[in-house]
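[1] got a sequence here, can you build the structure:
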Amino acid sequence: MAHYLYTLLLRSLRMFYTVARIMLPIMIGVRIAAQLGLVEMAGRFIGPVMAWVGLPPEAGIVWATTALAGIYAGIGSMAALGDTLSLNAAQVSILGSMMLLAHNLPMEQAIVRKAGASFWLTALLRLGCALLYAALLAWLLPAAGLLQEPISLSWLYGQASSTQGGWEGWTDWLLGTAGSLLMTWLIILGLLLALSILEKIGVTRLLTRLLLPLLRFSGLEERVAPTTTVGVLLGLSYGGALIIDESRQQNYSPRTRLLALSWLSLCHSLIEDTLLIMALGANFWVVVAGRIALTLLVVGAMARLTLPGSPLYRRYLTSAGS
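    Sure thing, here's the model as predicted:
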């Protein structure tokens, strides 16, 4: 037991070191940008898009950072913005959904491209679905009176709200940032413990069995469904690497790779990333059930539009060697 806990602690510290190297420069950059008035300028630029999905302009900074650098970087920018970012449960769920659907695009879509699908097609698919899903939620949740209670993120940004106090507020900001990073490590440690427990009691295997029929229903070939399931549960890097390896051995068609990688692009790391976003206050049904339903609809439509003999199949997939 002691060895298990020691190993878990070491792993959490290694992961924290990795994500802190991402988060801390982002937090410092956003802090400086806020002092120079650049965050306010960027907010005005992104504001119309954010207003369309029911979010304040500052949320655009969080999503843009997430899309370019990953979820931990987005959380870092959220912490740096402090109490200038005021959200209710619906808005946290909407922003969290956008972060889950479109994050770390340069790296992850490079993996997708290596695995055999278009970088730009899958990147635009993620961005488009994030905006459309967020717009649907922005209309549906307030209309139904759901998730309208305010969410406090003070635990995340600590004393970082001192960004409004001028350059002399850096000492307080640094203390708040240290608290934010400590909380990030505790969340990572909790996630690792939760994932280990889920694995040991068989929940991960149960999720795999439940996901396989959904993947087949969306149009995926049965032979690629198990590989795709790994990526859906654990992450695009894992799933993409497996598809790269499997496609060499089983000669997957371009259509099969496109559908599997589109699934992974829209819905991956269903356990770890989702738990992280839910820790911010996002609703389970919005960020998990809704995202799976969206992916089913989108990939199912793509499967039917790219059936062998269809115009899209003849134009884009036949020439790729299917």
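[2] only C-alpha atoms for contact and neighbour calcs from this point on.
    Fine.
[3] can you tell me the element the closest residue to residue 54 other than its chain neighbours falls in?
    Here the nearest residue to residue 54 in space, its sequence neighbours aside, is residue 138; by Cα to Cα, 6 or more residues apart in numbering that works out to 5.2 Å. Residue 138 is part of helix 119-144 when elements are defined by DSSP states H and E.
[4] so which elements touch that helix?
    Applying 3 or more Cα pairs under 8 Å, 6 or more residues apart in numbering; DSSP states H and E, we find helix 119-144 packed against helix 89-101, helix 105-115, helix 254-266.
[5] one more, for comparison:
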Amino acid sequence: MNISTIRPSLYRSLRSAWIVLKLIIPIYIFADVLFYYGWLEKISFLFTPLTAALELPKEAALSIISGMFLNLYAAIAFAAPLGLSPKEWTILAVFLGICHALLVETAIMHRLKISRTYAVLLRFFVGLLAGWLVTFFPENWFGEGVFYNAPTFPSYETFAVMLLSSLQEAVVLALEVVVLVVLIIVFLDFIKSLETVNRYAKRVNTAFSLVTGTILGITYGAGVLISEYENAAMSTKEVWFVGTFLMICHAIIEDTLLFVIFGASAWVIVVLRLIFALLFSLAIVAYLTYRPAQSRRPI
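    Next comes the predicted model:
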């Protein structure tokens, strides 16, 4: 790969990274504002039916809502003092592993022409179904709890201080996204330029996007996915397959380890997320393939 071939890759990767950044920074700050004013805590009572369905203590409602709107670190910070059993930690991990950071990640999926309604409902109901399934697992499938110092929320003297801190954290995340997306897309284009790989380019596009998102997460993997989508390297069905899979199963290593250190079962979390991701991604492709042509419109 020479300079003339690298230049288009750099342009595409930076353009994709910029799209993701425009979504990450404002929504990241907005989520911090929600927490600063305590708005999430005020509506946590609405989630007590959910905790009951998952057989979690009602106090876990704030952990769930924080995870859904903010991130998994926020969820763990609220759940750590509750003295959850390994089984309860596993249930929480399965649900929130699928249904978390909805503000940011749903916006990213929308860039791929995947509707916000589909993204939110898919992740919520699949997370609920998978988490509810864990309630039927016998207790002896889970080990003893592991005690670990959970992350704590910083306290801010003023709104301006919070805003500055949030902006700094968002910028750091943004820089990580830019660097990683650029490296991955340039590497992917290099792989596709190889003569032996060229005939399998379609498979490379799909597989690479899938692996990137599954390991690194939607925030990072979406940059690659957006690039391939806008470059017409992936069909609509492939985008829906990968998008659906990643909404259910992404950042599988980091997300799982965050809960395993508190005693959650790694194999239950990983196996359930992979199975549900495969089933629902295959189902959406089947739907797109076999529905009547005249009824075909974006979900």
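[6] TM-score for the pair, please.
    Put the two chains on top of each other and the TM-score (TM-score structural alignment, normalised by the length of the second structure) is 0.65; 224 aligned residues with a Cα RMSD of 3.3 Å.
[7] and the counterpart of the residue nearest to residue 54 of the first structure in the second structure, how far is that from residue 128 of the second structure?
    Using TM-score structural alignment as the criterion, residue 138 of the first structure maps onto residue 135 of the second structure. For residue 135 of the second structure, the distance to residue 128 of the second structure equals 11 Å [Cα to Cα, to the nearest Å].
[8] same question, residue 115 of the second structure
    On the measure of Cα to Cα, residue 115 of the second structure and residue 128 of the second structure end up 20 Å apart.
[9] who has more neighbours out of the two?
    When residue 115 of the second structure and residue 128 are compared on other Cα atoms under 10 Å, the one with more neighbours turns out to be residue 128, at 22 against 15.
[10] just to revisit the earlier point, the helix holding residue 138 of the first structure vs helix 105-115, what angle?
    Taking axes from the mean of the first three to the mean of the last three Cα atoms, to 10 degrees, helix 119-144 of the first structure and helix 105-115 form an angle of 130 degrees between their directions.
[11] may I see the buried residues of helix 119-144 of the first structure?
    When burial is assessed from 16 or more other Cα atoms under 10 Å, helix 119-144 of the first structure yields the following buried residues: 119, 122-123, 125-127, 129-131, 133-135, 137-138, 141.
[12] one step back: let's have the helices and strands packed on helix 119-144 of the first structure in TSV, adding mean neighbour count and distance to residue 204 of the first structure.
    Listed next are these as TSV, based on neighbours: other Cα atoms under 10 Å; distance: least, Cα to Cα, whole Å:
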stretch	mean neighbour count	distance to residue 204 of the first structure
helix 89-101	26	20
helix 105-115	20	23
helix 254-266	25	17
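[13] now these as JSON lines including distance to residue 242 of the first structure?
    As requested, those are arranged in JSON lines below (distance: least, Cα to Cα, whole Å):
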{"stretch": "helix 89-101", "distance to residue 242 of the first structure": "21"}
{"stretch": "helix 105-115", "distance to residue 242 of the first structure": "9"}
{"stretch": "helix 254-266", "distance to residue 242 of the first structure": "11"}
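[14] so which of these comes closest to residue 229 of the first structure?
    Using Cα to Cα as the measure, helix 254-266 is the one of these that comes nearest residue 229 of the first structure, at 8.6 Å.
[15] quick one: that closest one aligns where in the second structure?
    For helix 254-266 of the first structure, the aligned range in the second structure is residues 236-248, judged by TM-score structural alignment.
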